[in-house]
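Asks: Sequence and computational prediction follow.
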Amino acid sequence: MLPPLTLVLGGAASGKSAYAEGMVTAHGGARIYLATAEAHDAEMRAKLERHRARRGRAWRTLEAPRELGPALGQAGPGDIVLLDCATMWLSNHLLAESNLPQAEAALFHALDTCAAPVVVVSNEVGLSVVPDNALARRFQNAQGALNQRLAGRAGLVVHVIAGLPQVLKGVLP
């Protein structure tokens, strides 16, 4: 049984999404994929299509690039939600010049009140170099802070490296 909130962290192309998908599939229940990425170019469209093909048709996909509350509110007690990913959600808000504290408060309220367990995928950005421009540094700092807050609330935190999970907090079901 998964806790109400699970965080799956990893670097780019670490296997974190595939690992989280497997975790959700093993849990049972109706699967909801909460997609935050937006396809602004052909490369991103192809990546999103690969993810859809890997998941198959057993998932209900809800697209919510910034407003996660209404989508999380659709989940019922027999469901399980995969939010993929917090990094794209944060990027969308930064690029839209949103009020980040307000957006994060709404996110955490939606996570706290969601009737289903939620597995959140997020990029670990603290292992890379300090970026050379202000926007990238702002993103790195905001992502690190968001990950820390998510990890603090999560009952299970898993770091995926080269497709291999390392449990940082909690116990795998």
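Replies: Perfect, thanks for sending it. Here the structure is a predicted model, which means the values were calculated and not measured. Numbering: from 1, shown residues only.

Asks: C-alpha from now on. contacts and neighbour counts both.
Replies: Fine.

Asks: List the buried residues of the lengthiest helix in the chain.
Replies: Of all segments of type helix in the chain, defined using DSSP state H, the longest is helix 134-153. Residues of helix 134-153 classed as buried: 139-140, 142-144, 146-147, 150-151, 153 (neighbour count, 16 or more other Cα atoms under 10 Å).

Asks: next one: stretch 43-58
Replies: Across stretch 43-58, burial judged by 16+ other Cα under 10 Å covers residue 48.

Asks: Against residue 170, how distant is the residue of the chain most remote from its centre?
Replies: Distance from the centre of the chain peaks at residue 132, with 25.8 Å (Cα atoms, centre = their mean). The span separating residue 132 from residue 170 equals 36 Å under the rule Cα to Cα, to the nearest Å.

Asks: Okay, one more to line up with it:
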Amino acid sequence: MERKEGAALSLIVVTGGVRSGKSRFAEELAAQAGSPVLYVATGQVWDEEMKQRIERHRARRPRDWGLAETNGTLSAALPQMERYPVVLLDCLSTWISTRLMSVPEASWRDEAISRALMDEAEQWLDAACSGGRTVIAVTSEVGLGGVAMTKLGRWFADVLGDVNQLAARRADTVYAVLAGIPWRIKG
């Protein structure tokens, strides 16, 4: 794939299982890439456990990093990204789960919703990767386990798998993090 004029210096995708160390590794990459860094947060507080998880992530980040909270929509972070040479999105899987959890059960597996999520991911990648910045996108890998037992779980895996493939195809570098150990699998 040819790099477009004004394209990202680098698109890096960091994938792995839950609690694999992928966010910590991505934060290290962002710190090494330069400053200032914009942290694009997709997590939302649903309960006390999620609140604590978000607080652990906040405590780890340098205080001088910018913060853009998506509130469920990736495009919400776009205006702030213009001022930053390094953008860290954490994470695509949390963004998708947040979006799917807001869909009424009667609309689960709706192809129009699936397509809209793919389009939103693609548009965010296009915008984030313009302007010569380094973009690091964190995501969870869903393809290593069994098929989910619920309709919503299967839909999540299908949509996230498609978004992950889109991001990895566009990426210059892809890392898989297993048990805290990053493995470069592309680039």
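Replies: Perfect, thanks for sending it. This is a predicted model, so every value here is computed, not measured.

Asks: Can you give me the TM-score here?
Replies: The TM-score (TM-score structural alignment, normalised by the length of the first structure) is 0.90; 169 aligned residues with a Cα RMSD of 1.7 Å.

Asks: that older thread, how big's the offset between the longest helix of the first structure and the second structure?
Replies: Taken over the aligned residues, the distance from helix 134-153 of the first structure to the second structure averages 1.0 Å (mean Cα distance after the TM-score superposition for the first structure).

Asks: List of residues touching that helix?
Replies: Helix 134-153 of the first structure is contacted from outside by 5, 7, 87, 90-91, 94, 122-126, 130-131, 157, using Cα atoms under 8 Å, 6 or more residues apart in numbering.

Asks: now with 6 Å?
Replies: Outside helix 134-153 of the first structure, the residues that touch it by Cα atoms under 6 Å, 6 or more residues apart in numbering are residue 131.

Asks: Can you check which part of the second structure that helix sits on?
Replies: Aligned by TM-score structural alignment, helix 134-153 of the first structure corresponds to residues 151-170 of the second structure.

Asks: so what corresponds to residue 31 of the first structure in the second structure?
Replies: Checking TM-score structural alignment: residue 31 of the first structure goes with residue 37.

Asks: neighbours around its match, how many?
Replies: Neighbours of residue 37 of the second structure under the rule other Cα atoms under 10 Å: 24.

Asks: In three-state terms, label residue 24 of the second structure for me.
Replies: helix (DSSP: H, G, I helix; E, B strand; the rest coil).

Asks: separation between residue 121 of the first structure and residue 134 of the first structure?
Replies: 25 Å.

Asks: what does residue 140 of the first structure give?
Replies: Distance, residue 140 of the first structure to residue 134 of the first structure, by Cα to Cα: 10 Å.

Asks: try residue 117 of the first structure
Replies: From residue 117 of the first structure over to residue 134 of the first structure (counting by Cα to Cα), the distance is 36 Å.

Asks: thinking again about what came up before, a markdown table for the buried residues of helix 134-153 of the first structure, including distance to residue 99 of the first structure?
Replies: Rendered in a markdown table, the data for these read as follows (distance: Cα to Cα, whole Å):
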| residue | distance to residue 99 of the first structure |
| --- | --- |
| 139 | 14 |
| 140 | 17 |
| 142 | 12 |
| 143 | 15 |
| 144 | 17 |
| 146 | 14 |
| 147 | 18 |
| 150 | 18 |
| 151 | 22 |
| 153 | 22 |
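
Asks: Sweet, I'm off.
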